[in-house]
Every structure is written in structure tokens, then in C-alpha cells.
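Engineer: Curious how this folds, go ahead:
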Amino acid sequence: MPVLDLIIFIVYMLGIVGFGISFSFRKRTSSDFTTGGGRLPAWAIGMSIFATFVSSISFLALPGNAYSGNWNGFVFSLSIPLAAWIAVKFFVPLYRKLKSESAYFYLEQRFVTWARIYASICYLLTQLARMGAIMYLLALPMNALLGWSIPMIIVITGISVVIYSMMGGIEAVIWTDTVQGILLIGGALACLFVIFFTIPGGVSEVFRIAEQSQKFSLGSFELDFTTSTFWMILVYGLFINLQNFGIDQSYVQRYLTAKTEDEAKKSTWLGSLLYLPVSFVFFFIGTALYAYYDAQPGLLPEGLTGDKVFPYFIVNQLPVGFTGLLIASIFAAGMSTVSTSINSSATVILSDHFSKYIHPNPSERLSLRVLKLSSLVMGLLSIVVGLAFNGVTSALDAWWALSSIFSGGILGLFLLGLLSKAKNPHAIFAVILGVLVIGWMSLSSVLVKSGMDESLANPLHTNMTIVMGTLTIFLVGFGLTALFNRKTS
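Structural biologist: So this is what the prediction gives:
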């Protein structure tokens, strides 16, 4: 590795970890650790929301997705503005009014304790899967660059994030996210410009090859939910993003860090709308890489595809200095999301479990101790999950599948509480049925291989699991409520 690239990367790692740790020297309460005392500026919160969106899943998997296929995955980003509008209109005011550090406090108020426990456990499982996928993708470019083993890189980066997340709290997370968000935007744009200026034939050649190979296609517009069509990805993206804004602790917690409700709304718009053009850049990088190696086929080793193409380009085709910048950008993207997940998971453990069932009304000192210990435990577990990701064909597909399963349809439960007069028994029955639907859709392919009749297999695309689970819970609960209300009348 050239000395300049190594210096850039080391300076970034030491700088960001040191910056995060610096927040631990301030006198803080548990509220400071989880919500920053509600005094953070809207622009920084918005950058943090954006940086949470743009993980290494985006930085590496989106270009890999565009390189291997087309722009079908970009349709996911198109659903974000609608989800953000719903969040600003309904979700932000709701959580600001409740003034609870937990996103799942509302479910307990609307139903009873079981709903809060169920939703918080689903959230913790989702975050473990997400952090594992991110740390695995972080390891790919360093493995290509230095030859270090992927497991060792996962462990080192995981521990680095855990240190400042555990010590600095939400303020460290948001301010480091802000720095990292700026860095990853600069790194992505720098990479795109390098491709444009080094491909034989220039920018026009990128568009010619991409159009010839139908790389800009958004997928089939048939109303088909069994394959990855435009409509399937759009519906999936809308449900995932509604879940992010409506019931994801990572986002809800940020609504509470703002000074006012209007500031929280501004930060939500900034973070969500900034992701749209940046994800466009990531997909364009993947398409440009396809054109770059199609025009110069001898540059790419045979058999190298998918998520590993972009790291290979960074290591072998970028000028000295740019490689260090891009490696730092990838780490910025991943570390920002992992630190957010660690902090929000620790908040869930304290608010939804420890304070309710183990030690009600804990002291400030005990609360801070639990938050730090929970941060450490979740960070270490995420490292284990990251090691389990080693060797998957597509980290993006694996993450989308796991997020659908672990979501548990909690968005459906949330909407049921928000939009209906459902009683607790109706909600319980609806969730049980929703979990059965999610289990069947997730495991049907395995059951078919073990001898189950193929006619009983899930006919829909894997990503529709979260959609059908959510709709099952909401529609069944809504239907039971209407039915029993009519009988009562």
C-alpha cells in the first residue's frame, strides 16, 4: 500500500475514534447518552440520518448490484420521499409528544407489554444482521488492499466503532456521522470523476456501453411480485422506509435529539432527500465500472464479480491518494451506521428491558453503566454476525432477506395501533398469524428441498416477506376489530 494512502487511512481512523472519544470527557446523564439532551442542531441530525442510510451496504453493494445487473435497486430510493413525508406528517409529532426514549413505548401504551417486548426484540435482531453485513463489506477493500484476512479486519473495525460508541453516546454518534457523511459524499464523487477521466473514449463511452447493455433499466414494469420488477422493489422500499421512519429506534431517537419539533422535521427531510442523489451516484459508479472494464477487459481478473469489483477498482486503478480517500470513505459509511445501531440498541436494552423488568427506576450511574455494557455486548455480537457473513455471494441480497424476516411485521402492529381501534386480543391474533406468514414465506424454499409439495411454496419474491407480514397483521387486526364492533353494535 502506498505510504500516502496508508497515512490518509490511519489519520482518518485515529481522528474519528479520537473525536468520538472526546465526548466522553463531558459530564453526562443517561438522557445525554441517548438523546443528547435534546439540544443538537437540525443540520447535524439530518447528516446523521443520511449517514445511517448510507452504510457500506450502499457504498459497495449498490455499485456491485448495478455492475452485475441494472438500476432496478435504485427504485428502492424512489420510495424514500413518500416515506419521509408520512414521517414528517405523522411519526415525528407522535414521538415528540410521547417524549419516550424508546420507539416501542407507544406500542405498550396502545396495547400491552407484550407488544413492546416483541417489537424491541425484532429490532435488536435486525440491527445485529445489519451491523454484520456492514462490517463484512467494510472488510472487502482492506482484504484486497493489504491482504489481511477478512475475519481480522472485521474484528479490528468492530472494536474501533464500539470504543467511541460506548464512550461518547449519541452526541459522538451524530457528530462523527456528520464528518463521515461529508467524507463519503466526497469519496464517491471523486471515484466517479476518476472513471470518467480514465476510461478510453471518455464519458460518452460510459453511456454508449451502458445503453447497449441496458444497464440503466429500472426493471420490468409488469405488475408482477414474484420477481424483482419495478413495482415489487417500489412496494418493498416503501414498507422498509416506513418501518425505518415509523418504528426504527435509530430514527425515532434522532427525532428526540432536536431542539424543537420543527427542527426534527427539517432534519428528517434533509437526511432522507440527501440520500436520493447520493444513491444515484452509487448506482452510476456501478454502471460506469461495467463500462470501464468492458472497454478494457484485460484489467479485471476472470471470475471477479459483484461486491468485489468496486474494491478491486479502488485498489488497482485509482491514483495514489485517492485510494486512501476511498478506503476512508467506505469506513466512514460503515462506521456511521454501526455506531448508530450500537447506540440505539443499547437504548432499547435499557428502556425496554432493564428499566422495566430487572431494575425499575435505576440511578443515573447505573443507567450509564448499563448503556455502556449493552453497547459493548451488541458490538461484540455484531462482530460474530459479520464473521458469519464471510463468503456470501451478495451481501445486499442477504441483508434484504434477513431484514424482511427479522422485521417481524412490527410496522403492521404499529399501523394497527395508529389507524384503528383494535383491542389487545385482536392484535395478538393478528401478530401470530403475521409471524406464521413470515415464517412460511422465509422457509418455504428450504421446506420444498426437504420434501414439501412445491404447490405450497411461497410464489412471491423474497423481499415481499416484510410486505405480506405487515399487511397480514394490519388487515387481520383491522378486520377483527370491525367484525367485533359490528357484533357489539
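Engineer: C-alpha from now on. contacts and neighbour counts both.
Structural biologist: Fine.
Engineer: ok, M166 to S30 distance?
Structural biologist: Plainly put, M166 is 12 Å away from S30 if you go by Cα to Cα, to the nearest Å.
Engineer: go on, D5?
Structural biologist: According to Cα to Cα, D5 and S30 sit 39 Å apart.
Engineer: now V3
Structural biologist: For V3 relative to S30 (Cα to Cα), the value is 42 Å.
Engineer: Which one's more surrounded, those two?
Structural biologist: Of the pair V3 and S30, S30 is the one with more neighbours under other Cα atoms under 10 Å, namely 21 against 11.
Engineer: That one: what's it in contact with?
Structural biologist: The contact partners of S30, by Cα atoms under 8 Å, 6 or more residues apart in numbering, come to 364, 367-368, 371.
Engineer: T178: neighbouring residues, count only.
Structural biologist: Close neighbours of T178, defined as other Cα under 10 Å, add up to 22.
Engineer: is it true that it touches A44?
Structural biologist: Yes. Applying Cα atoms under 8 Å as the test, T178 and A44 come out as touching, 5.9 Å apart.
Engineer: to compare against the first, here's another:
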Amino acid sequence: MQPLDWFVLVGTLALIVGYGVYKTRLRVAGELLSGSKHVSLWTIGLGIMATQASAITFLSTPGQAYAEDMGFIQFYFGLPLAVILVSAFFVPAYRKMSAITAYQFLEQRFDRKTRLFTAALFLVSRGLAAGITIFAPAIVLSAALGLSLNLMVIVIGLIVVLYTVSGGSAAVAVTQKWQMLTILGGMGIAAYLLVDKIPVSMPEAYDIAGQMGKLHIINTSMEMGTRYTLWSGLAGGLFLSLSYLGTDQSQVQRYLGAENLSTSRFGLLFNGVFKVPMQFGILCVGVLLFVFYQFTQPPIFFNESEVKRAPIEVQAELSELEKFHANSFAAKREALLIGDWAAVDAHKETLTQIRESYIATLEAHVPNFQRKDTDYVFITFVLNFLPKGLVGLLLAVIISAAMSSTAGEVSALATTTYVDYYTVFKGESQRPKRTIRLLTFMWGLAAIGVALAAPLFENLIQLVNVLGSLFYGTILGIFLVALFIKSVGGKSILMAGILGQLVVFFCHYLNTMGIISLGYLWYNVIGSVTVVATALAFHFWFRRGTVYG
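Structural biologist: The predicted structure follows:
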């Protein structure tokens, strides 16, 4: 990177962090937990979106569209309905009892054991996810900038810890608005530059993308193992979104920080209206990247740091493959310009074979080789084709996204630990601000620890969503019973929750072993339905035996 890029990168991050620290330097303990009640409608709405839009969104999503198609958008098809249901049922229940966390509601409705069990599921799932949201940008930025992975993890983690510890939930709320605006502005610039650099008109560009299978959006397959379909998006996506927006403290904390019910609902509805178009726009950036790399030769393998690890004795073989790739790419480009699709398809097949040979060579000679490179597609374009200054801005966008989502998660983890465990077992702290900040610091270090130990997954955004789906179904099932089945008591729901979680874990084990084929979004449906059904079964069983449940 050039000095100007470093200046823009460091300056942007310093402004965001400094603003958050300054604006929240005198906060009281209550605002560290739930944020200031005097925030605007737009701050709540953008804050909810920013907590969801991690760096993984902006690194992995374009790579998915580049490598596959736009089918990932189906993941969000259940979101708008989920927003309406959460606004109608979940938010009023929480605000009625002036809850700080969602899990306080469960003790009022059932008992303390259910509250502690459900809070524990959240702490485990969100604690792991917080580490991944640090690890994701760190591994890509370290490879792109040539810096140590562990160093990048620690730097990003400590930046997050600094302003989250200083201002708690309030700091997260006031900075997320500006982080989100920076993120959207940066992605808009990237899209504009891609359009400018593609040597054909936009109708022609999207015709090329369509001819090459990149504009597939809807998949109506009934195969349960297909990852993204219309049905998994509507059903599994609905259950996942309901649990995430209605029961995940990192989201609940954002809208409970609003002054009144209408503001909370506005924040959620804002997210329901703009989230899907935002994700669609990011996928469109991935499609534009694909078209751009049909006219500008891409690397055979986008993760250059893995290529550099190849031993000297195989470099000649790799260089020979790179020459074949360059010749075949030039021929495909010429065929594309004259519209000879038969020749394009033939050269495309040749390029695929060359890439597979290249990867196989690396895999055979590089220890612990990571063959998935889709998370590096967007960052490669940023580093190689953006003007000076804009490289720094786009890197600031990626790190800002990591900061906004991780800070929201760490703040929520600290809040839940303090409200649902510390005050339950030890009572209110004599020095609450110090205790909350200490818990925030400890969860920040824990997230850094998870990031330092995290393995690279097939696709980072999928890893985060799989982690959520493993736990969200059970949590949602507990809340659905709490809200809609008033006759079921604490003993029945606790046993149902434990059983539901075990069922999801067992399904995931069978899935990973190849015994069954199941898209991970269905875990949310399985967990929720299992909890609701078994809670009713236990309730009627105990009632027959005259035991309240």
C-alpha cells in the first residue's frame, strides 16, 4: 500500500474510534448495558444493520457470487416476515417488563433455570461467532498486506475492545451509524469503479453474466441437502431471522436502547426494508467482479500467500501452468468480445482444468494448503485496481465492518453475563461501571482467543451462519413457547430445550459424516419444532402425573 492509503486507513479508523470514546466518556452504568435512550430513529436502524453486517459480509458475499451465482440471496427471504413478527410480539413483551436482556423475560415467564440455560446457549454461540468476525478480516488482510495473521487478529481485536470497554453499548450505538455509512459508501465506490473498468455496457455485462450462469437467484429444488433454495430461505431463513432478531442479545440490545416502542419497531422495520436490497447489491458487486475478470486476467488462485508458500522446486511447474492460463484467457477474451459462445465455453473448460491442476500442485506440495480462495476475490481487486487513497478507504470499510459487528457482540456478551449471571448470583455490583467494563474486556480477550485458534472454513459467511443455526432453533423454540403457549411451565420447557439442542447436534453430526444431506438452514426449523413439540408432550405427560410442568 502507498503512504496515502495508510493515512486514509488509520485516519478513518481513528476518527470512528475517537468519536465513540469521546461521545460516551461520561456514561453511567445503565447506558453501558443498554445504551442511551436518546438516540435517533436512524441510529437504531443503522445500528441493527451494522451489527449484522460484519466484515465477512463484504469479503465472502462478493466471492460467493463470483464463484457460484446469486442464490445466496434466498437466505434472506424469510427476513421481512420475521421483522414484522418480532415487532408485533417480541418487542412489546420485552418493553413491558423494561428488560435489559431478552433472557430476563424467560425467568418471569418460566423460571430461573430456563433463563440461565437459554442465556448460556447465547453466550456459547455468540462468543464463538465474535471470534470468527475478528478472524475473517484478519486472515484476508494479513494475506493481502503481507502481515502476520496473529498480529492482524490482535490489532483488530484490541481496537474493538478499546472503544467497547470505554463506552459499552452506548459507544457501539453512536459509532455503528457512522461505520455503516462508511461501509455503504465504500461499497458504492467499489461498484462504480467496477462499472467504469468493464469495457462493455452494463446491459452487455449482465448478458455475459447471465450467459455464464451468474444471475441464477431462485432455486425451487426440493432437495433438503441443497444449501440455498426458495424453501430453505422462506422456512429456515424465517426461523433463523426470528431467533436472531427476537432472541439474540446483540440485536435485542440495539432496539431496546430506543426511547420507546415505536422507535424500536422503526429500527427493526428499517432493517427489514433495506437489508435484503443491501445484500442483493453486494452480490451484484460479486457479479460485476466476475464480468471484470472476464476481460482482465485474474490470478489462477486468488490467495497469493498460499502460492508463495510453494517450494522452489515446483515454481517452474506453476509458471508453466500460468503461461497456459494466460494464453487460454486471451483466447477466451477475444471469443467473448465477438460473441462466439461455443469458443467461450471451450476456453472456459480449459481454464477450469488449468486451475484444478494448479490447485492440485499446490495441495501436493504446500503443508495445510487452503484450497478455497473465494474470500480473497474482492480484496484482490481492491489492492490491485483501486486508485491511491481508495485502497485505504476500502480496507477501512472492511475493518470498520469487523469492528461494528464484533463490538456489538462483545457488548451483548458482557451485558448478558452481568445481568443474567452476575446480578443473579452476586447481586448488583457496588461498582457497576468497573464490573461491566471488566466483563467487556474479558469477552474481548476471549473473542481474540477464538480468532487466534480458528481454522479456515469453506466460506467464512457460511461458518458464522452454521454456528448460529446450531443454537438459534432451540433458543427460538423456547421463546415461542413462552410467548404463545401459556400453559407450559418451566420444567417442561427446560427438558424440551435440552432435548432440542441434542437433536440439532445429532443432525449436524449425521450431516457432517455424510449419513444425511441437510442444508444448515433447516437446523433452525428442526430445533424450534422439536422444542415446541416436546414441551407440549412433557407438559401433558406431567399433567397426567399431576406434576406441574
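Engineer: If any of the contacts of S30 of structure 1 are buried, put those into a PyMOL selection.
Structural biologist: In PyMOL, this line selects whichever of those come out buried by 16 or more other Cα atoms under 10 Å:
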select buried, resi 367+368+371
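Engineer: Among the contacts of S30 of structure 1, which are located in helices?
Structural biologist: Residues of those located in helices (DSSP state H): 364, 367-368, 371.
Engineer: Most widely separated two among those?
Structural biologist: E364 and L371 (10.5 Å; Cα to Cα).
Engineer: Now do the same for the corresponding residue of structure 2 for T226 of structure 1: helix, strand or coil?
Structural biologist: Aligned against structure 2 by TM-score structural alignment, T226 of structure 1 finds its counterpart in G225. Under DSSP: H, G, I helix; E, B strand; the rest coil, the three-state class of G225 of structure 2 is coil.
Engineer: And L147 of structure 2, by the same measure?
Structural biologist: coil.
Engineer: how far away is the equivalent of it over in structure 1 from V155 of structure 1?
Structural biologist: Matched across to structure 1, L147 of structure 2 falls on W148, judged by TM-score structural alignment. With distances taken as Cα to Cα, W148 of structure 1 is found 12 Å from V155 of structure 1.
Engineer: More neighbours: which of these two?
Structural biologist: V155 (19 against 14).
Engineer: Now that one: closest residue in space, sequence neighbours ignored.
Structural biologist: The shortest distance from V155 of structure 1 to any non-neighbouring residue, by Cα to Cα, 6 or more residues apart in numbering, is to I383 (6.1 Å).
Engineer: close enough to count as contact, that neighbour and M152?
Structural biologist: No. Applying Cα under 8 Å, one finds I383 of structure 1 not in contact with M152, separated by 10.2 Å.
Engineer: Who has more neighbours out of those two?
Structural biologist: Taking other Cα under 10 Å, I383 of structure 1 and M152 do not tie; I383 has more neighbours (25 against 13).
Engineer: Please report how far N241 of structure 1 lies from A328 of structure 1.
Structural biologist: 27 Å.
Engineer: just to revisit the earlier point, which residues sit in contact with the residue nearest to V155 of structure 1?
Structural biologist: 131-132, 135, 154-155, 158 are the contacts of I383 of structure 1 under Cα under 8 Å, 6+ apart.
Engineer: Nearest to P360 of structure 1, out of the residues you listed: which one, please.
Structural biologist: M131 (29.6 Å).
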